[in-house]
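Colleague: quick check, what structure comes out for this input:
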Amino acid sequence: MTINTSRRGFLKGAAAAGAVLLVGARPDGALAVASSETTQFNPFVKIDADGTVTAIVKHFEKGQGPATGLPTLIAEEIGLRMDQIEYEFAPSNPQVYNNLLFGPFQGTGGSTAMANSWMQYRQAGAAAREMLIAAAAQNWGVDAAGITIEEGIVKAGNQSAPIADFVAAASQLDAPAEPRLKDPSEFRLIGNESVRRKDSAIKGNGQAMYAMDVHLANQMVTMIKRPESKGGIANGFDDSASKEIKGYISAAVLPNQAGVAVYAENTWAAIQARDALEVDWDMSGAETRHSDQIKAEIMAALDAEPAYNVNKAEVAAVAAAIDEADKVIEKTFYFPLLAHAPMEPLNCTIEQTAEGDIVLHDGAQMPTGPHMAYQQIFQLPPEKIHIKTMLAGGSFGRRATPDADYQVEAALAFVVTDRSRPVKLVWTREDDIRSGYYRPAFGHKVRVGLDADGNIVGWQHQVAGQSVIKGTPFESVLVHDGIDHSSIEGIADSPYAIPGMALGLTDTPKATTVLWWRSVGHTHTAYTMETMMDLVAEAAGRDPVEFRLAHLSDSSNADQIRKAAVLKLAAEKAGWGNAPAGRAQGIAVHKSFGSYAAEVVEVSGDPEDGIKIEKVTCAIDCGIAVNPDVVRAQMEGGVGYGIGHVMRDQITLTDGTVDQFNFPDYEPLRIGDIAAIDVHIVPSAEAPTGVGEPGTPPSAPALANAINALSGTHVAELPMAENGISFV
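Modeller: Coordinates of the predicted model:
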């Protein structure tokens, strides 16, 4: 991952009524001065006349921690306690609040929130600090070099005052173009184990406002009647039975005919009225395949010549080296479709103001998407569209679709009304599991050859599956030479030094709407790479840790050094090789989103009577751990998400219709499924990298390797519960 740490200019401004210090970046990155809070230049830091400091958070909060992490950076640089800084979510404005790693696009994803904000928010805080100090120096007639800010108090010798005393004067000063950033030796908050999340209290006491909590005056609730299979379109409907439901208002075919919007006074009435609605569907263009057909297509592609030679290898030479090897290890893997299943189902609320502006209330993961879509739907300029970002109860990628699916659905349901009443779109969990977006199905076929000394002489790796990026607006930017890198990430860029690697890729037809899922391609590439490393180590008669380290031995390669270090830490903390009697351990290590994660899973029992996951030991190198408490929580969540899905989850199709409907048959991880998770953070001076996703990729292969070590059963097709493994 390339991290943009270029310095950007800053601005300051004073509100017309009452002094307000605003510090932030101008769209072109240059220094600018504004005289009013209403200026087009928006801040990252806002300090009111009473000294209240607010961080303007450009990444939305779905549980991963930016509402704590970004304020931490600002509080550190200014010199505040964490209880002295507030936060609010930034408005939709990609010119100012763009994700520096996404280009001119405002959004949260790819574990980039801290990585792209690290320098930007520190500089904003540092600029605010220097302006307050300069104002104090003028007021007190002292040298600014002798002034500090500690816990919100400006100090110089015997003089001290709260920062509120200097906001008015500071707002009239020019912002420093290159403010001094604190040295890590000065950090009091960054890396502090005692710093806790800013949003924990409100989530615990019910004050937190999620998108689902929005209830506007006179609003209608709409739910969409969708076809059983993707691709069906609505020709018309009969709402005779729906009219008998108390609270039912009306129904309308969406302009794109993708479904019928049912309007009611409340959610329950909308559910009942939708169930009673009879729709005339045209299913001639709908998906009709079964899961076994989809799997067969993928397996056939693995046996054929790949469409793309990803690393331009001499395939024939690699195959010949493997054929002539002393030992050949060969495995074929299959990964089914998976749902995201966030705890808060999809929803958003849309209204039109008296001035004709459109306002969307949403847990907006990628606000630029719906903002652009709404310009077309409502034929309005961007400044007439406003997105109020709310908290979201999870996402795992689901709230960030290339086509802004549910936000567009809400707009279409709203545009066909007279717009006099706000419309709240609500999806049930059944809607999302049966009609949503899915982690694509993938297959891998791997052949590895070893010489007489147990050294790899060739590694032939075929990948086939459904591209996430092709066919989307991102294809022109993210697909190169026909290759969707997200399909082979974790293999093509693996830090392992593997001789004779040949990597091929073939895209197969999409069975339904596919989407990035927590850790994207790493969710299947890590499983394949790390279970194969174990199988090859076993064939070579070598310890799995030692074998991996032998392929991470280049002391000049930073990737290998960091991956080896995190592997050693996890093994050490787990007591590798010293599992209690009746237990076995499995290990996996993987780099994703700029971070390195290694995990050891310890299990007991047996596949027939039930495997018990006794403990997971995780080591993570994510650069500087800004908030260690948040990092540990994200690792724990990532471990649980990865393990929970490979244990028993899959999405299957019958005649193109999804078979699963809710948690009874798409069962999430239960709290008792893993007895303990122990997380260790590698101390680092490197710039921060991702933590939202890197905990997921190594978790499943570590579990698979532990089961293999315990029973000799290697699971190559998922989920495990459908392929010979039971759990207790």
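
Colleague: can we go C-alpha only for contacts and neighbour counts from here?
Modeller: Noted.

Colleague: longest single helix anywhere in this structure?
Modeller: Secondary structure assigned by DSSP state H gives helix 113-140 as the longest helix of the chain.

Colleague: how far does it sit from its chain's centre?
Modeller: From the chain centre to the centre of helix 113-140 is a distance of 29 Å (CA atoms, centre = their mean, to the nearest Å).

Colleague: could you do stretch 427-440 as well?
Modeller: With CA atoms, centre = their mean as the basis, the mean position of stretch 427-440 lies at 17 Å from the chain mean.

Colleague: what's the first-to-last distance across it?
Modeller: Start-to-end span of stretch 427-440 (CA to CA, to the nearest Å) is 22 Å.

Colleague: quick one: contacts of it?
Modeller: The set of residues external to stretch 427-440 that reach it, using CA atoms under 8 Å, 6 or more residues apart in numbering, is 223-224, 226, 228-230, 336-341, 345-347, 398, 465-468, 510, 512-517, 520, 657-662.

Colleague: buried residues in that stretch?
Modeller: 427-429, 431-440 (16 or more other CA atoms under 10 Å).

Colleague: next step: those residues restricted to strands.
Modeller: Cross-referencing the buried residues of stretch 427-440 with the strands (criterion: DSSP state E) gives 438-439 as the overlap.

Colleague: out of the buried residues of stretch 427-440, who's nearest D357?
Modeller: Using CA to CA, W427 comes nearest to D357 of the buried residues of stretch 427-440, at 25.0 Å.

Colleague: ok, the closest one to L346 distance?
Modeller: In this structure, W427 lies at 5 Å from L346, with CA to CA as the measure.

Colleague: next one: G449
Modeller: According to CA to CA, G449 stands 48 Å off from L346.

Colleague: what do you get for G454?
Modeller: Noted for G454: a distance of 51 Å to L346, by CA to CA.

Colleague: those two - which one has more neighbours?
Modeller: Set side by side, G454 and L346 show more neighbours around L346, with 27 against 19, by other CA atoms under 10 Å.

Colleague: gap between the more buried one and I433?
Modeller: From L346 over to I433 the distance is 11 Å, taken as CA to CA.

Colleague: same thing with G605?
Modeller: With the distance defined as CA to CA, G605 ends up 32 Å from I433.

Colleague: same question for P544.
Modeller: Applying CA to CA, one obtains 38 Å for the distance of P544 from I433.

Colleague: what of Q460?
Modeller: Relative to I433, Q460 is positioned 36 Å away (criterion: CA to CA).

Colleague: for A258, same thing?
Modeller: Between A258 and I433 the distance is 17 Å, computed by CA to CA.

Colleague: okay, strands next: where are they in the stretch 201-350 of the chain?
Modeller: 220-225, 233-238, 248-253, 260-264, 278-282, 308-309, 327-335, 338-339, 347-352 (DSSP state E, counting those that start in this stretch).

Colleague: here is a second sequence; please produce its structure as well for comparison:
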Amino acid sequence: MTIQDVNTTRRGFLAGSGLVIGVAIAPKMLSAAPTGVHAGGDPALAPMNAFVKIGTDDTVTVLAKHIEFGQGPFTGLATLVAEELDADWSQMRAVHSPTDNKVYANLMFGLQGTGGSSSIANSYEQMRKAGATARAMLVAAAAEDWKVPASEITVEKGRIKHAGSGKESGFGAFAEKAARQTPPAEPKLKDPKDFVLIGTELPKLDTHGKTNGTAIFTLDITPDNLLIAVVAHPEHFGATVKSFNDAEARQVQGVIDVKQVPSGIAVYADNTFAALKGRDALSIEWDLSKAETRSSEDLSADYRKLFGEKGLEAANNGNVDDAFKGSGLQTVEAEIVFPFLAHAPMEPLDAVFIKADDGSVDIYNGAQFPGMDQSVAAKILGLDETKVRVNTQLAGGSFGRKAQFGSPYIQEAAAVYAATDRSRPLKHMWTREDDIRGGYYRPMYAHRMRGAINAQGQITAWEQVIVGQSIMGKADLDETSVEGASNLPYTIPNLKVSAHNVQLSIPPLWWRSVGHTHTGFAVETFVDELFQKIGKDPVEGRLALLGEKPRHAGVLKKAAEMANWGSPLPEGRARGVAVVESFGTFVGQIVEVSVGPEGAPRVHKVWCAVDCGVAVNPNVIKAQMEGGIGYGLGAVLFDAVTLAKGGKIVQSNFHDYRSIRINEMPDVAVEIIKSSEKPSGVGEPGVPPVGPAVANAWRRLTGAPVRQLPIVNIVSA
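Modeller: Next up is the predicted model:
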């Protein structure tokens, strides 16, 4: 166990000495998050105890192993600790943990990282145990000091009390002594019926700093003598530098140097304006011999050719081929094309590199997988990993963008820094245009659907073929391509799902809700068409096929109740419904839609029911459902990254790859299903249902099924 003074200039709540459970923290220049190593002095310590610091001022700082980019882990993880610690919420603080793939591993991934809506799900017991351990050690210290049995001591709202003697104290007075106590091997956790904080709408810990401007992001880090670097990238995926002329770029005032790096041509300057002007002045000839030169239309046509070929089997139940041969059948067919999608977070990619006096390097960035970033940067910089410290910063969104295989952004940033003499700190930046055109998109997909309905009006067969890139880069079946389809929630006796992996130069990446972004849409719009074909109510039809899926049925029933499903609608409006499970969370949504002034859908209202197990913080859950709905609506209504003839990327910024605007955001009502199941994630599951719900309402309103996204492309075609 270690106790150490921590002094920082920007995070006052870290000041002072106190109890640190399993962590030694060392101050670092410009560090907006603590850095350090796991303390190994006490062999009884387990890595799960490396999460709590208690200051002499009674503050409790939780070291969050998950990045905070708006989805709420600072608040959620602190809630878990505070509950078992019996702290008062006003005491709680949170910062990013140091980088350590073992101590701070995501228990679902095996390395430190944030994604898959797993922050609370993988930390639920771990962080509660961390809080319970700290509580037990504080009680032991108080019992020793007061010379009373530990069993007679109580803790409530951050106060340690002994009724018999009338003694009372805050946490801080015993922090240092508690740090010398032997932690319990198995701290006792509360019965959920005794929860005080879990399940309540606590205010988010990061809201204050983000609303008053004191929150620190990577872009805010500006050490003295800072060098700015940007890279010129090709306009075609797979293109490489053939030759370049930097004469005019070097004439731009403020430009310091120009160098070729593996991903393009880097321009170094004293300020951002000069770096960008210098990049604009470059003359580059690109080698397109290995570039992707097909247009989006070409790719779509090539994808469709694969529908008739044998694919990778994802599901094969019953006998689909025979089921489509029966007499008296009605069949429905559909083909749906999904475009490439950029993540488009508000904060584009950036990172700061600073060399310390001993030759080690501090990296400051919104690191979604900090251990991976550390390993990649160390290799490129020619340093041992212990000489590279990744200081995770608050980030302005991600939606999957920063969770890249092999950390390609840090590869580029480290290569740009390695090309200098490292005498000056360097900030490597991407512009919005760089980001929108930078690849690592949600892949383009194409689906072919076939359904059979017998003479009794029952859906007897379902066949689905999915064509697209493997996000995981697999030659065999990629589960992320078929999730939500291969495990179809509806009871249909004959089901066949197959997939084709295509190879492109366009780098793919998971996007908020991964495979469910397209499978949820395809499944929920197609099943809705089948119900319309046989004249079944879309809610009742779904419920009839969800007999073995009570949690699906539960959110669907709740959403229908919220929306007063079946009640008369205003003139010119229609409602659509969808229910999707993703990442262990069940979400049912009903939307109300009209035809907007430009002929596109206008979404007026969304009713959303969510079952995510134990609701750690309902406030965060509701916010994530609302945010997911807004994000999903923007994508389904407006967004596509397209390749023009010859393969050049068309979109560049929010004017042609736009988010939903505030006046377009519908009224959203969210209800949380009470549950005793272990908590699951909420960062992504709000996204998948809203698209198909809108498409289903649109089809019922206009008679036009949505076969290609975004919907505005259909309307304007």
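
Colleague: and C612 of structure 2, what pairs with it in structure 1?
Modeller: With the correspondence set by TM-score structural alignment, C612 of structure 2 lines up against C622 in structure 1.

Colleague: so that match touches G695, yeah?
Modeller: No. Judged on CA atoms under 8 Å, C622 of structure 1 makes no contact with G695 at a distance of 10.7 Å.

Colleague: which one's more surrounded, the two?
Modeller: Neighbours of C622 of structure 1 and G695, each counted by other CA under 10 Å, are more numerous for G695; the result is 34 against 28.

Colleague: which residue in structure 2 aligns with the more buried one?
Modeller: Superposed on structure 2 with TM-score structural alignment, G695 of structure 1 falls opposite G686.

Colleague: ditto for E61 of structure 1
Modeller: Across the two structures, E61 of structure 1 finds its equivalent in E68 of structure 2, going by TM-score structural alignment.

Colleague: what strand or helix carries that match?
Modeller: When secondary structure is defined by DSSP states H and E, E68 of structure 2 falls outside every helix and strand.

Colleague: which parts of the stretch 401-550 of structure 1 are strands?
Modeller: In the stretch 401-550 of structure 1, the strands defined using DSSP E, counting those that start in this stretch lie at 423-426, 438-439, 442-450, 456-465, 479-480, 483-484, 501-507.

Colleague: what is the corresponding segment of structure 2 for the longest one?
Modeller: Read that as strand 456-465 of structure 1. If you align by TM-score structural alignment, strand 456-465 of structure 1 falls on residues 459-468 of structure 2.

Colleague: what's the mean gap between the matching stretch and the aligned bit of structure 1?
Modeller: Averaged over the aligned pairs, stretch 459-468 of structure 2 sits 1.0 Å from structure 1 after superposition, using mean CA distance after the TM-score superposition for structure 1.

Colleague: who touches that stretch?
Modeller: 303-304, 306-307, 311, 320, 323-324, 443-454, 481-482, 485, 492-502, 530.

Colleague: save the buried residues of stretch 427-440 of structure 1 as JSON lines, and put in distance to T332 of structure 1 too.
Modeller: Converted to JSON lines, the buried residues of stretch 427-440 of structure 1 look like this (distance: CA to CA, whole Å):
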{"residue": "W427", "distance to T332 of structure 1": "37"}
{"residue": "T428", "distance to T332 of structure 1": "36"}
{"residue": "R429", "distance to T332 of structure 1": "33"}
{"residue": "D431", "distance to T332 of structure 1": "33"}
{"residue": "D432", "distance to T332 of structure 1": "30"}
{"residue": "I433", "distance to T332 of structure 1": "28"}
{"residue": "R434", "distance to T332 of structure 1": "28"}
{"residue": "S435", "distance to T332 of structure 1": "30"}
{"residue": "G436", "distance to T332 of structure 1": "28"}
{"residue": "Y437", "distance to T332 of structure 1": "26"}
{"residue": "Y438", "distance to T332 of structure 1": "22"}
{"residue": "R439", "distance to T332 of structure 1": "19"}
{"residue": "P440", "distance to T332 of structure 1": "17"}
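
Colleague: and which of the buried residues of stretch 427-440 of structure 1 is nearest G69 of structure 1?
Modeller: Taking those together and measuring to G69 of structure 1 by CA to CA, the closest member is R439, at 28.3 Å.

Colleague: map that closest one across to structure 2 for me.
Modeller: R439 of structure 1 maps onto R442 in structure 2, with residues paired by TM-score structural alignment.

Colleague: what of E297 of structure 1?
Modeller: The pairwise alignment with structure 2 assigns E297 of structure 1 to D302, based on TM-score structural alignment.

Colleague: for R399 of structure 1, same thing?
Modeller: Aligned partner of R399 of structure 1 by TM-score structural alignment: K402.

Colleague: OK, contacts around its match?
Modeller: Taking CA under 8 Å, 6+ apart as the criterion, K402 of structure 2 is in contact with 349, 366-369.

Colleague: what's the spacing between the alignment partner in structure 2 of G712 of structure 1 and A578 of structure 2?
Modeller: The alignment partner of G712 of structure 1 in structure 2, by TM-score structural alignment, is G703. Applying CA to CA, one obtains 18 Å for the distance of G703 of structure 2 from A578 of structure 2.

Colleague: which one's more surrounded, the two?
Modeller: Neighbour tally, G703 of structure 2 and A578, criterion other CA under 10 Å: the higher count belongs to A578, 31 against 10.

Colleague: okay, buried residues for the longest helix of structure 1 please.
Modeller: Going by neighbour count (16+ other CA under 10 Å), the buried part of helix 113-140 of structure 1 is 113-137.

Colleague: which part of structure 2 matches that helix?
Modeller: Helix 113-140 of structure 1 lines up with residues 119-146 of structure 2 when matched by TM-score structural alignment.

Colleague: what's the average distance of that stretch to structure 1?
Modeller: On the superposed models, the aligned residues of structure 1 are on average 0.8 Å from stretch 119-146 of structure 2, with distances taken as mean CA distance after the TM-score superposition for structure 1.

Colleague: okay, now the spatially closest residue to R448 of structure 2 that is not a sequence neighbour: neighbour count?
Modeller: Here the nearest residue to R448 of structure 2 in space, its sequence neighbours aside, is E335; by CA to CA, 6 or more residues apart in numbering that works out to 4.5 Å. The criterion is other CA under 10 Å. On that basis, E335 of structure 2 has 19 neighbouring residues.
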